[in-house]
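Asks: need a structure here:
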Amino acid sequence: MNKVLHLDSSLFAAQGVSTTLGAHFVAALREHHPALEVTHHDLAATPLPALDTATVFAFGTPAENRDADQQAAVARSDALIAELREADLLVIGAPMYNFAIPAQLKTWFDLIARAGETFRYTEQGPVGLLEGKRAVAFLSRGGIHRNLPEDTVAAYLTSMLPFIGITDIHLVYAEGLNLGDEARAASIAQATEETQALAAELAG
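Replies: Next comes the predicted model:
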């Protein structure tokens, strides 16, 4: 493992549980691989422009016919895809907001999911083009939702990542964070223990 792409999306910055777990995980990986290259984006602190009609049309316009705004939009997407393509491991901090992933994280997925770049259509259906990568996502939420129908965060990630070719996925849950101090502390402790064990496993 040489390169990690690390995405945070918590509105609570460094105080967010998903952010803290992701930081601990990457730090643990670096203990095993001091030369590890990490590209980090705090998508909440520095939001990407949301996918809009102009950007969609820019993607579909031949390169030689794109105006300056379209060139900039495609270049932004190309840069994000290049980071993902070069990474061996994708690390995602994914808190649950109103039963969904943060809008800022959804925007990132919207900008990297491009036909011919990260997936392609075939007669048998779509095929992901980013094979051979791993993904670890840290899922924080105030209630208990794991394995329940309303857990659209897990459902989205385990649908979207394979869609672009990433099928080796590990989800780390920190749940019940708003159910009292004792429940919060126990959940974070369990997630932290799992995080350290996973880092050791992947670094081995």
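Asks: okay, CA-based contacts and neighbour counts for the rest of this
Replies: Noted.
Asks: Quickly find the element holding D110.
Replies: Taking DSSP states H and E as the criterion, D110 maps to helix 103-112.
Asks: Only the buried residues of that helix, if you could.
Replies: Taking 16 or more other CA atoms under 10 Å as the neighbour-count basis, helix 103-112 is seen to contain the buried residues A103, Q104, L105, K106, T107, W108, F109, L111, I112.
Asks: right, and the helix or strand after it?
Replies: strand 119-122.
Asks: Now the second one, please; I'll put the structures next to each other:
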Amino acid sequence: MTTLLQLDASARAGRSDLHTYGSHTRRLTSRFIERWQAAEPGRVLYRDIGQSPPAPVDGDWIHAAFTPPRTRAPWMQQRLAESDALIDELLAAEVIVAGVPMYNFGVPSGFKAYIDNIVRVGRTFGFDRERQGEPYWPLLAGQGRTLILLGSRGDYGYDPGERIAVMNHVESSVRTAFAYIGIDDVRSLAVEYDEFGGERLAQSLQKTEHALDQLVSQLLAERVRVLATA
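Replies: Take a look at the predicted model:
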């Protein structure tokens, strides 16, 4: 049974298919989970980063994180408790389904705080200044996790080779952070034309939802092949 982790980072509370001012990314993450569950029921963990963002990293967090666990004071354990919970959820999941809209060319602040809390020395990446070669290494590599990155954009033309691809700092930053901790199997889809509305947005939503359905089928088929050869 696959464990899925659903992350919603949109500041909008509802889904755009159910609410007039709802979120396209919440619509996509919900559709992904629904399609997956219909084909292969599994365990779903849920975290609403948009409505309840993690606390940003501060000096106390950094002090605590870089203090060896055996010598941490009680306040350090408390300061890292939220980070521990977020990482434990991540470790429990095989498939991470993240709805991450583009806000001013990057990720929402809550999702940046999420990344800062899960990219953590000793838990998701290793560091040894005495290590030969690269002093940093991912701790989650080779464990079979897949990140599904579902986005929405106000403008259009952000994909590689398109008119304003250079202004897209969502996919690249998320891919970099997750690859750094060892999750480098990333599949991404995004709705465009949100600020235009009308037929262009409707067509983009339809196209993205169709691609999402195909992606679910593809991932399930891949899972069957992996299990057959295990």
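Asks: now what about the TM-score between them?
Replies: The TM-score (TM-score structural alignment, normalised by the length of structure 1) is 0.94; 203 aligned residues with a CA RMSD of 1.5 Å.
Asks: sorry, back to before: what mean distance separates the helix holding D110 of structure 1 from the matching residues in structure 2?
Replies: Between helix 103-112 of structure 1 and the aligned residues of structure 2, the post-superposition mean distance stands at 0.5 Å (mean CA distance after the TM-score superposition for structure 1).
Asks: Provide the aligned range in structure 2 for that helix.
Replies: Matched against structure 2 by TM-score structural alignment, helix 103-112 of structure 1 falls on residues 109-118.
Asks: Not counting residues beside it along the chain, what's closest to A64 of structure 2?
Replies: Computed as CA to CA, 6 or more residues apart in numbering, the closest residue to A64 of structure 2 that is not its neighbour in sequence is M76, at 4.9 Å.
Asks: what do we get in structure 1 for the one you found?
Replies: Aligned against structure 1 - with TM-score structural alignment as the criterion - M76 of structure 2 pairs with Q70.
Asks: what's around that match, how many residues?
Replies: Each residue near Q70 of structure 1 was counted by other CA atoms under 10 Å, and the total is 20.
Asks: Kindly report the same for L129 of structure 1.
Replies: Number of residues near L129 of structure 1 (other CA under 10 Å) recorded here: 18.
Asks: Please apply the same query to the one 10 residues further on.
Replies: Close neighbours of L139 of structure 1, defined as other CA under 10 Å, add up to 25.
Asks: Give me the aligned partner of it over in structure 2.
Replies: Aligning on TM-score structural alignment places L139 of structure 1 opposite G151 in structure 2.
Asks: pretty sure that match is touching G99, no?
Replies: Yes. Applying CA atoms under 8 Å, one finds G151 of structure 2 in contact with G99, separated by 5.8 Å.
Asks: Give me the nearest residue to the spatially most central residue of structure 2, chain neighbours excluded.
Replies: Nearest to the geometric centre of structure 2 sits A98, at 3.8 Å (CA atoms, centre = their mean). With CA to CA, 6+ apart as the criterion, A98 of structure 2 has its nearest non-adjacent residue at 4.6 Å, and that residue is L7.
Asks: quick one: the helices in structure 2?
Replies: Using DSSP state H, the helices assigned to structure 2 run over residues 24-39, 59-65, 74-79, 81-92, 109-118, 171-180, 198-229.
Asks: Distance to A13 of structure 2 added to the ones you listed, as CSV?
Replies: Compiled in CSV, the helices of structure 2 are given as follows (distance: least, CA to CA, whole Å):
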stretch, distance to A13 of structure 2
helix 24-39, 8
helix 59-65, 29
helix 74-79, 28
helix 81-92, 21
helix 109-118, 14
helix 171-180, 22
helix 198-229, 18
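Asks: Who are the contact partners of the match of M76 of structure 2?
Replies: With contacts defined as CA atoms under 8 Å, 6 or more residues apart in numbering, the neighbours of Q70 of structure 1 are A54, T55, A58, F59.
Asks: Just give me the neighbour total for R31 of structure 2.
Replies: Neighbours of R31 of structure 2 under the rule other CA under 10 Å: 16.
Asks: Residue in structure 1 paired with it?
Replies: So R31 of structure 2 corresponds to H24, using TM-score structural alignment.
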